[in-house]
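**Student:** have a look; sequence and predicted model below, questions after that.
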Amino acid sequence: MTIETLDKVKLRLLDCLTAAQVTDNETVRTLHGQDESYHEPALPDLVVFPRSTQDVCAIIKIAHEYEIPVIPFGRGTSLEGHIIPYDGGISIDFNEMNQILAIEPENLLVKVQPGVTRMQLNKELKKHGLFFSVDPGADATLGGMAATNASGTTAVKYGVMRDQVRDLEVVIANGEIIHTGNSASKSSSGLHLNGLFVGSEGILGCITELTLRVYGIPEHEVAGRAVFATTALAVQAVTALKHAGIPIGRVELVDAASIHVANLYSETNYPEKPTLFLEFHGNEAGLKQDIEFATEILQQFQCTDLQFEKDTAARNKLWTARHNLAYAFIHASPGKKLMSTDVCVPISELAGAIDYSRELLNLSGLTGGITGHVGDGNFHALLMIDLNNKVEVEAAKQVNEQIVDFALKRGGTCTGEHGVGIGKRSYQQQEHGNALFVMKAIKQVLDPKNIMNPNKLL
């Protein structure tokens, strides 16, 4: 953007917003020019802080008039460069649109602005005996979680972000407001716009309100830790648990290398072998039967150590160790940056994919571990790299490409939950084939000037 255009845009924005809502301060721009990924940062020309849907409409109409990029920003926790403004433009920070608009316990629904975080929402829902299920680990904004179709540890039972969205209010590229759904539990009317906009990563519009499904807090929760001799046995045990119909709330695989760094960081003393972290939700009588049945199944697959935790503190300690795994690797490798792969494969291919990824890691010489939401086939190789070391950077890229290629050739996807951004953009043709043309056509119709988060996803 030229200085002359920038000055004109600032004046137009100040006609609609207050001075506190518009800034070109370099420190603020720097904060909005990076996420938690290893991708190269880049600064926006301006950062704006809308407080209402009408503010967002005004911002986007000005951007549309001047044909300058608009990049939605939540908490900056994304891992594939979604919010990095490589083409400059306006970063729209939604953190001041952080109101919980309505909680409807009788409908099991909640309406929120996009800047509400999942922890903020769950704190309020708890007063009603409810909770929001999607847990990506980070305290991300719900708008950002919808934009990337986030999921996490609880997806095996409750589904991903797309499964929770009933309706979105979206400001599209010409500044008009649309709704993608309604509050009904089902509909056969029209195209499924919820499914289109959830996961669209800001390339079709800015989400300004979400209507989401919530759940009753389970009467009882029991966490468990099961240790196995091999990864294959652990994955086979998970498959058997699912086939048996046991209602698992969470099931996570953590490999031996990851357990090692988790022990150091979280001050735990878990055996350094492939381990399943499990959680069961239900009523007390039902859970007792589920745990007994699960124990029998796990032991059939040579589980060498099995511990269950009913106490809240002990259960939280176990899941905190799992959630902090990425930070454990970062803490153990000072000066290095985390690169996380994110493929998802059919369950039947999971053990082979994980073993293959571990072999690639060993051959690369890079520090790293493997963890994943094995109940739905999604896993991550966590690679620690020195961005100033070209050999390490290239080795990490090769490992990532080989893992993705392995997944795609077996009916999987290049990203199970992190999204495409710029990091997975090069795999879209291989994964989607001719369907990519359809996606590009939709983008062209809704955003002919290509101002909405340009050059991301597609």
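**Tutor:** Looks like it came in fine.
**Student:** could you use CA atoms for every contact and neighbour count after this?
**Tutor:** Will do.
**Student:** tell me how far the spatially most central residue of the chain lies from Val420.
**Tutor:** Centroid check for the chain by C-alpha atoms, centre = their mean gives Ala150 as the closest residue, at 3.4 Å. In this view, Ala150 and Val420 are 12 Å apart by C-alpha to C-alpha, to the nearest Å.
**Student:** residue contacts, the spatially closest residue to the residue nearest to the centre of the chain that is not a sequence neighbour?
**Tutor:** Computed as C-alpha to C-alpha, 6 or more residues apart in numbering, the closest residue to Ala150 that is not its neighbour in sequence is Glu417, at 5.0 Å. Shown in contact with Glu417 (C-alpha atoms under 8 Å, 6 or more residues apart in numbering): 148-152, 342.
**Student:** Glu417 should be in a helix, yeah?
**Tutor:** No: counting by DSSP: H, G, I helix; E, B strand; the rest coil, Glu417 falls outside a helix, being coil.
**Student:** any idea how far it lies from Met384?
**Tutor:** Counting by C-alpha to C-alpha - Glu417 and Met384 are separated by 20 Å.
**Student:** again, but for Tyr158
**Tutor:** Where Met384 is concerned, Tyr158 sits at a distance of 31 Å (C-alpha to C-alpha).
**Student:** ok, the two, which is more surrounded?
**Tutor:** The residue with more neighbours, out of Tyr158 and Met384, is Met384; 26 against 19, by other C-alpha atoms under 10 Å.
**Student:** is it fair to say the more buried one lies in a strand?
**Tutor:** Yes: per three-state DSSP, Met384 lies within a strand segment.
**Student:** ok, the closest residue to it other than its chain neighbours - contacts?
**Tutor:** Spatial nearest neighbour of Met384, chain neighbours left out: Leu338 (4.8 Å); criterion: C-alpha to C-alpha, 6+ apart. Leu338 sits next to 37-38, 326, 329-330, 382-385 when contact means C-alpha under 8 Å, 6+ apart.
**Student:** next up, a structure to set beside the first:
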Amino acid sequence: MNAPLAASQIDPALLEGLRALLGARVSTSESDRAQHGRDESRHAARLPDAVCRAMSTEEVAAIVKLCAAHDTPIVAYGAGSSLEGALIPLKGGVSLDLTSMNQILSVRAEDLDATVQAGVTRKQLNAHLRDTGLFFPVDPGADATIGGMAATRASGTNAVRYGTMRENVVNLTVVLSDGRVIRTRSRAKKSSAGYDLTGLFVGQEGTLGIITEVTVRLYGIPEVMAAATCSFPTVEAAVDTVIQTIQMGIPISRVELLDDRAIEAVNAYSKLTLPVTPTLFFEFAGSQSGVEEQAAIVEELAKGEGASNWRWSTDADERSKLWQARHDIHWAIRALRPGAKGWGTDVCVPISALAEVIREVRKETSQQSFGTTLVGHVGDGNFHLGMQIDPDDPAEWAKANEINDRMVKHAIRLGGTCTGEHGVGIGKMKFMREEHGEALDVMHLIKNALDPKGIFNPGKVLPA
């Protein structure tokens, strides 16, 4: 599935300018280019012509100016964990690696916010915050960079209580396509001054500007945290329990659905002993009495839908083991079919439509020759379908593509979106017109205004 290695085609004058700026932090080696030409998606790799490692906003601005002068594409690169090909340099050019921009610039505990460079990872930030009693809650599973999470509008397991990156980014420092540097807003809790530029750049996947610094919201670590699991006779029963929990306003921190195939995978990979049936993972947080009350109500709701094996614990090690198993689900699923190519896709729908779209997806996947798993952050209507495809079987690829298309179109018909958190990248572009209609034309206007040469991550997000 990957393109063969090709020689760098970078303009010699541009390469000379980049090396004068960055020295040894410019590379045209095949190994560096190969590393930056792929991500965790099913999409074929494409090599950049050069890899540049920046260490400051000023360096990023200088790199952008040089590339703009030579009409050379730039693709920002972070942890490399994209699932829809957002990092693949389709037209070559420069892969701009921001992982060396890993400084935590300031933590303002009194204001509940922190400013970090784009290459800081979420685990790094939370380790730094450990002694403050605060934490950053957005948790997409992978130890992604904060800049990458902002660029893709990441979400994750905590979104049902704390929201996504959209709600948790206060402001951004962004380098525009002509090298200008802007800050998108102040740190005030609210403002009615001007357009929402922060919202514009959160989720633009590097197509409008390069995010170099991010100010994020912080939260107090809860007094008590408890994890619970319970098994269900059907996926639908589990989903109905989630819907009732959300509609009752119970302030759960996380609720994750794993179907029976996903439970089989995590049992084998993470050495758990859960019953191999559709299962919900819950997390409750708050005071001791509040957590106990939340758990008791949810347990009764679950039993009303036929749940069994309710287990819960406030033990930190048990809770960590459970959520680590959930975070490792990508690798656990891959292990079910060694040698297969993973295709992970997601949609998000209004929670009232969640049971319907999941039911239709399961009908589609129940008779397939390749393995499928369904997991999801179902508390906010978002779920993921994982398919393990024989890379040499065109029939399996065709069927997987058909299943993906039907699932997305069904979600859009129900008022949902083609992607809740994976991003558009390459894979979801074909659904943008169906989801957004004439609003897509407005997006093109914005793209043309901010990136008239089309040098930022070309071929992503917006279909031609």
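**Tutor:** Nice, thanks for sending it over. What you see is a predicted model; the values in this text were computed from it and never measured.
**Student:** and Val399 of the first structure, what's its match in the second structure?
**Tutor:** Aligned against the second structure by TM-score structural alignment, Val399 of the first structure finds its counterpart in Ile403.
**Student:** Ala86 of the second structure contacts His422, correct?
**Tutor:** No: checked against C-alpha atoms under 8 Å, the pair Ala86 of the second structure and His422 is beyond contact range at 9.4 Å.
**Student:** the residue nearest to Ala150 of the first structure matches what in the second structure?
**Tutor:** Aligned partner of Glu417 of the first structure by TM-score structural alignment: Glu421.
**Student:** do the same with Thr367 of the first structure
**Tutor:** Per TM-score structural alignment, Thr367 of the first structure is aligned with Gly371.
**Student:** same thing with Ile172 of the first structure?
**Tutor:** By TM-score structural alignment, Ile172 of the first structure lines up with Leu176.
**Student:** thought its match was touching Gly206?
**Tutor:** No: here Leu176 of the second structure does not reach Gly206: they are 10.2 Å apart, not a contact under C-alpha under 8 Å.
**Student:** more crowded one of the two?
**Tutor:** Gly206 (27 against 20).
**Student:** mind checking how far the more buried one is from Asn401 of the second structure?
**Tutor:** 26 Å.
**Student:** kindly report the same for Arg25 of the second structure.
**Tutor:** Applying C-alpha to C-alpha to Arg25 of the second structure and Asn401 of the second structure gives a distance of 39 Å.
**Student:** burial count for the equivalent of Gln21 of the first structure over in the second structure?
**Tutor:** For Gln21 of the first structure, the aligned position in the second structure is Arg25, judged by TM-score structural alignment. Using other C-alpha under 10 Å, the number of residues around Arg25 of the second structure comes to 14.
**Student:** what sits closest to Arg25 of the second structure if chain neighbours are left out?
**Tutor:** Arg53 (5.3 Å).
**Student:** what residues are up against the aligned partner of the one you found in the first structure?
**Tutor:** Matched by TM-score structural alignment, Arg53 of the second structure corresponds to Phe49 in the first structure. Counting by C-alpha under 8 Å, 6+ apart, Phe49 of the first structure touches 21-22, 92-96.
**Student:** in strands, which of these fall?
**Tutor:** Using DSSP state E, 22, 92-93 are the members of those that sit in strands.
**Student:** top of these by neighbour count?
**Tutor:** Most neighbours among these, by other C-alpha under 10 Å: Ile92, with 25 neighbours.
**Student:** quick one: contacts for that residue?
**Tutor:** 47-50, 70-73.
**Student:** counterpart of it over in the second structure?
**Tutor:** So Ile92 of the first structure corresponds to Leu96, using TM-score structural alignment.
**Student:** what's the spacing between its match and Gly147 of the second structure?
**Tutor:** 13 Å.
**Student:** repeat that for Gly163 of the second structure.
**Tutor:** For Gly163 of the second structure, the distance to Gly147 of the second structure - C-alpha to C-alpha - is 17 Å.
**Student:** and these two? Which one has more around it.
**Tutor:** For Gly163 of the second structure versus Gly147, neighbours defined as other C-alpha under 10 Å are more numerous around Gly147 (32 against 17).
**Student:** where does the helix or strand where that one lies end up in the first structure?
**Tutor:** For Gly147 of the second structure, the element it lies in under DSSP states H and E is helix 146-152. With TM-score structural alignment applied, helix 146-152 of the second structure matches the range 142-148 in the first structure.
**Student:** other residues contacting that stretch?
**Tutor:** Residues contacting stretch 142-148 of the first structure (C-alpha under 8 Å, 6+ apart): 73-75, 113-118, 151, 161-162, 165, 197-202, 207-210, 417-419.
**Student:** picking up where we left off before, more neighbours: which of Ala86 and His422 of the second structure?
**Tutor:** Using other C-alpha under 10 Å as the criterion, Ala86 of the second structure and His422 rank with Ala86 on top: 33 against 26.
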